[in-house]
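**Q** sequence plus predicted model, see below.
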Amino acid sequence: MRYRTLGNTGTVVSNLCLGTMTFGAETDEAGSFAQLDRFIEAGGTFIDTADVYSKGVSEEIVGRWLRDRPGMRDRVVIATKGRFPMGPGANDAGLSRVHLTRALDASLRRLGVEAVDLYQAHAWDPLTPLPETLRFFDDAVRAGKIRYAGVSNFTGWQLQKAALLSQHLNLTPIVTLQPQYNLLVREIEFEIVPVCENEGIGILPWSPLGGGWLTGKYRRDTPPTGATRLGENPDRGVEAYAGRNAQERTWQVIDAVRQVAEKRGVSMSAVALAWLADRPAVTSVILGARTTEQLDDNLTAADLLLHAEETRLLDEASAPLVADYPYGGPGVQQRSRELPGG
């Protein structure tokens, strides 16, 4: 396992993070405990959850695991999130001070801790003024309930506004962003990654294997069946598969990942994760496994370093499709300038 600072902070975390969205849903408590133990054994120190995962059950499982492992709380960095509905009330969702106060206190109770290391806005809330959310984060830090603040699923302008407002108002800074990011979904590189680099915000990618596509489990023109996320949900799976299958770029990326994996003698998952872990501004890649066996496969990426030619192959195969302005066509010329004389 390799280690990095959590965004622009002095807190150190493993370059792979154990995501717990499957806990209490696709993974029972015994299986969840086994994943947590295996992750720690491999050198992992960073665990991510959210109140909405299994309606609080994921946090409860992590909390019971912490209580069953004396001294473990001091060894791990715990992150959780709030924003989505946790009840039927009008104020049971969002990023308002009212909802986040209740949500954070409930998360602390479920986790059985006095403070979480990283508390994140799970998504943008168009109804709540951003300063209200940022002031809540600042108050929660001062109250000793959270140590750092982060956001998830913000667009470029939303993230930049949050970063500048926190600076202007002298509030707790945003130190991390959780976006979807993988070899099949690289569009955040247009605007969001530059914001993160400019503001010292660490990226914590979710869905690093593209919903299983980058593991090589799916085949061209063969709808998935059986023990896969798409195969187990036929109605959703057929539509989701058809969309990806129709894109030639999908199979170019998968072929490139398979080529590198076979050459290095590792799994396709390991290659896709290793590529992502070394992208600019990425702090830690969030793993989402249903079984310990899947987690073991993912953990092989912890120390895998791709060669320059392997990275170049993957970069070229997965380059985002850009038709025109502002990211392609004349937009490229608008952003380019060289010093006189070369």
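**A** Alright, I've got the coordinates.

**Q** switch to C-alpha atoms for all contacts and neighbour counts from now on
**A** Noted.

**Q** ok, residues contacting stretch 173-185?
**A** The contact list for stretch 173-185 (C-alpha atoms under 8 Å, 6 or more residues apart in numbering) reads 6-9, 148-154, 162-163, 166-167, 188, 196, 200-210, 214, 250, 253, 272, 276, 314, 318, 320.

**Q** then stretch 275-282?
**A** Here stretch 275-282 makes contact (C-alpha under 8 Å, 6+ apart) with 7, 15-16, 181-183, 193, 196-197, 200-205, 208, 283-285, 306, 311, 314.

**Q** then this one, side by side with the first:
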Amino acid sequence: METIDTADVYARGIAEKIVGRVLRGRRNVCVMTKVGLLKTPQAIVKSATLRGSIPALTGLRAAQAADRDYSSEYIKWAAENSLRRLSVDSVDTLLLHDIDAGSLKVGGFREAMENMQTRGLIRRWGAQVANVEAARAALTVPGLSVLQMPVNVTTGPLPRDIVVAAKTQGVNIVALAVLGDGRLLHDASAVFGDRSSAVAALVRDVLREDGVETALLGMSRYTHAYDNLAALRCGASAGEETNFEEFVRRYGKEKP
């Protein structure tokens, strides 16, 4: 099944609207969206209202760090707005966006997640994290079934304890930043000679990782979409293995 990953903050909600329009009527696509970051005026005001504080308009610019709200009240509000923008009654996967280990341990979001799951608004839920510490904290949260985390040639293999815990608990690991937010793709293209072959090789390497169920390519320009589609169609040839080994020697971490 194809997976499309989006979030309520991408293009301030416009990305969810586009996904909803494109996928209208299609049932063979897993839609994964994320909530928790405060990067729109509406989200900032809503979170402040729930907390009884004055809105601080931080995070509205790309260079500014965004505040976060993982309380059940805010998560429920944000998720309902995501469903409306996606034009669906339910979504396959809802993730807590860029949540850290401390917030995962507090667990203020669980009431909302479990309630929405019971009502059929979400099929499953989980966390998108930025590091191994947060990944380990996520795997201690009851009910969590999806873990989205960075996996690529520079992060090295997934720690064995994370792989074992995920398999034992039935948690699906979704590889994030497979192309290194574009930086790896630039370097790999120089080795492979073209972007499509570089994409195919980077994705193939991540999907070989024990425990990884899905790999997210990511794109920010229409040219990236063309490169990604071309890579998916042609795949990585066996003859490119030497090129990939050379790339790992230059830029990545050797596999044990």
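**A** All right, it came through fine. Owing to the predicted nature of the structure, the values given are computational and were not obtained by experimental measurement.

**Q** ok so, going back, which of the contacts of stretch 275-282 of structure 1 are buried, as a PyMOL select command?
**A** Entered in PyMOL, the line below selects the buried ones among these, by 16 or more other C-alpha atoms under 10 Å:
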select buried, resi 7+15+16+181+182+183+193+196+200+201+202+203+204+205+208+283+284+285+306+311+314
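
**Q** looking at the contacts of stretch 275-282 of structure 1, which are in helices?
**A** Val193, Cys196, Glu197, Thr311, Leu314 (DSSP state H).

**Q** distance of the fourth one from Trp157 of structure 1?
**A** Thr311 of structure 1 sits 29 Å away from Trp157 of structure 1, going by C-alpha to C-alpha, to the nearest Å.

**Q** what's the answer for the third one, then?
**A** When C-alpha to C-alpha is the yardstick, Glu197 of structure 1 and Trp157 of structure 1 sit 14 Å from each other.

**Q** and what of His307 of structure 1?
**A** Remark: distance between His307 of structure 1 and Trp157 of structure 1 (C-alpha to C-alpha) = 34 Å.

**Q** list the contacts of Leu104 of structure 2.
**A** Counted by C-alpha under 8 Å, 6+ apart, Leu104 of structure 2 has contacts Ala134, Ala137, Ala138, Val141.

**Q** quick one: the last one is in a strand?
**A** No: membership of Val141 of structure 2 in a strand is not supported by DSSP: H, G, I helix; E, B strand; the rest coil, which gives coil.

**Q** not counting residues beside it along the chain, what's closest to Thr45 of structure 1?
**A** In space, and not counting its chain neighbours, Thr45 of structure 1 is closest to Val76: 4.6 Å by C-alpha to C-alpha, 6 or more residues apart in numbering.

**Q** under the alignment, what does the one you found map to in structure 2?
**A** Using TM-score structural alignment as the criterion, Val76 of structure 1 maps onto Val29 of structure 2.

**Q** count of neighbours near that match?
**A** Neighbourhood size, Val29 of structure 2 [other C-alpha atoms under 10 Å]: 12.

**Q** distance of the aligned residue in structure 2 for His99 of structure 1 relative to Ala43 of structure 2?
**A** Using TM-score structural alignment, the partner of His99 of structure 1 in structure 2 is Tyr74. Using C-alpha to C-alpha, Tyr74 of structure 2 is found at 9 Å from Ala43 of structure 2.

**Q** likewise for Ala79 of structure 2?
**A** Using C-alpha to C-alpha, one obtains 11 Å as the distance from Ala79 of structure 2 to Ala43 of structure 2.

**Q** now Gly120 of structure 2
**A** In terms of C-alpha to C-alpha, Gly120 of structure 2 sits 24 Å off from Ala43 of structure 2.

**Q** select from the contacts of Leu104 of structure 2 every entry located in strands.
**A** Per DSSP state E, strands hold no members of these.

**Q** which ones are touching His122 of structure 1?
**A** Shown in contact with His122 of structure 1 (C-alpha under 8 Å, 6+ apart): Lys81, Gly82, Arg83, Phe84, Val151, Ser152, Asn153.

**Q** translate it into the numbering of structure 2.
**A** That one, His122 of structure 1, aligns with His97 by TM-score structural alignment.

**Q** cool, and Gln333 of structure 1?
**A** In structure 2, no residue is paired with Gln333 of structure 1, using TM-score structural alignment.

**Q** Gln333 of structure 1 - how many residues pack around it?
**A** Around Gln333 of structure 1 there are 12 residues (other C-alpha under 10 Å).

**Q** with Ala7 of structure 2 instead?
**A** Ala7 of structure 2 has 22 neighbours, counted by other C-alpha under 10 Å.

**Q** is it true that it lies in a strand?
**A** No: with three-state DSSP as the criterion, Ala7 of structure 2 is assigned coil and is not in a strand.

**Q** now do the same for it: its match in structure 1.
**A** With TM-score structural alignment as the criterion, Ala7 of structure 2 lines up with Ala50 in structure 1.

**Q** quick one: what helix or strand has the counterpart of Leu202 of structure 2 in structure 1 in it?
**A** Pairing criterion TM-score structural alignment: the partner of Leu202 of structure 2 within structure 1 is identified as Ala272. Here Ala272 of structure 1, judged by DSSP states H and E, is contained in helix 268-277.

**Q** mean offset of that helix relative to structure 2 (after superposition)
**A** For helix 268-277 of structure 1, the mean deviation from structure 2 after alignment is 1.6 Å (mean C-alpha distance after the TM-score superposition for structure 1).

**Q** please, where are all the helices along structure 1?
**A** Chain-ordered helices for structure 1, with DSSP H as the definition, fall at 29-41, 57-68, 97-111, 130-142, 156-168, 192-199, 234-245, 248-264, 268-277, 292-299, 308-318, 330-335.

**Q** would you turn those into CSV with distance to Leu177 of structure 1?
**A** Below are the helices of structure 1 laid out as CSV (distance: least, C-alpha to C-alpha, whole Å):
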stretch, distance to Leu177 of structure 1
helix 29-41, 22
helix 57-68, 20
helix 97-111, 18
helix 130-142, 14
helix 156-168, 8
helix 192-199, 8
helix 234-245, 26
helix 248-264, 25
helix 268-277, 14
helix 292-299, 22
helix 308-318, 22
helix 330-335, 25
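
**Q** just name the most buried of those helices.
**A** Compared across the helices of structure 1, helix 268-277 shows the largest average neighbour count, a mean of 25 (mean count of other C-alpha atoms under 10 Å).
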